[in-house]
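> need a structure here:
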Amino acid sequence: MEPPADAATHAVKVDIRKVDFYYGANRALKDISLPLRANEVTAFIGPSGCGKST
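Now for the predicted structure:
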């Protein structure tokens, strides 16, 4: 049995809330929220040209 994970190791380090992103007049992202936690791996996947870098 493993010891319980320390809550501090999974604390939110970057918290993105309610983000919209536009390319000109076109909305590409609407109301995006994303908590990024310490000691976790986050990846954006998708085909070339789909907006991962945005």
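> When you work out contacts or count neighbours from here on, use the C-alpha atoms and nothing else.
Fine.
> Do a quick rundown of the strands in the chain.
Ranges of strands in the chain, per DSSP state E, are 12-23, 26-37.
> Would you mind saying which of those strands lies nearest residue 49?
With C-alpha to C-alpha as the criterion, residue 49 lies closest to strand 26-37 of the strands of the chain, at 12.6 Å.
> Give me the contacts around that closest one.
When contacts are defined by C-alpha atoms under 8 Å, 6 or more residues apart in numbering, strand 26-37 is touched by residues 10-22, 42.
> So what angle separates the directions of it and strand 12-23?
180 degrees (axes from the mean of the first three to the mean of the last three C-alpha atoms, to 10 degrees).
> Enumerate the positions of strand 26-37 that are buried.
36, 37 (16 or more other C-alpha atoms under 10 Å).
> Another sequence for comparison is provided below:
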Amino acid sequence: MAITEAPMVEIEHLSFWYGEKLALRDVTMSVPKHRVTAYIGPSGCGKSTLL
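From the prediction side, this is the model:
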């Protein structure tokens, strides 16, 4: 039986605002340990805000 490791980072229902501008809406994700993870998207979509 495999043992499941806890994720390195776990985000649940994160929303982020810059004043009246919504930058992130209800983001939920897990980043596993010992894996390469890429955040891909167009300019201005919230990648850096999430990091």
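> quick revisit: how about the strands of the first structure in JSON lines, adding distance to residue 54 of the first structure?
Listed next are the strands of the first structure as JSON lines, based on distance: least, C-alpha to C-alpha, whole Å:
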{"stretch": "strand 12-23", "distance to residue 54 of the first structure": "8"}
{"stretch": "strand 26-37", "distance to residue 54 of the first structure": "9"}
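> between those, which gets nearest to residue 52 of the first structure?
Across these, residue 52 of the first structure has its closest neighbour in strand 26-37 (11.1 Å, C-alpha to C-alpha).
> need the contact list for residue 50 of the second structure.
Contacts of residue 50 of the second structure (C-alpha under 8 Å, 6+ apart): residue 24.
> now do 10 Å
Applying C-alpha atoms under 10 Å, 6 or more residues apart in numbering to residue 50 of the second structure gives the contacts 11, 14, 15, 16, 23, 24, 27, 39.
> Counterpart of residue 51 of the first structure over in the second structure?
Residue pairing (TM-score structural alignment): residue 51 of the first structure is matched to residue 46 of the second structure.
> give the contact list for that match.
Counted by C-alpha under 10 Å, 6+ apart, residue 46 of the second structure has contacts 16, 22, 23, 24, 25, 39.
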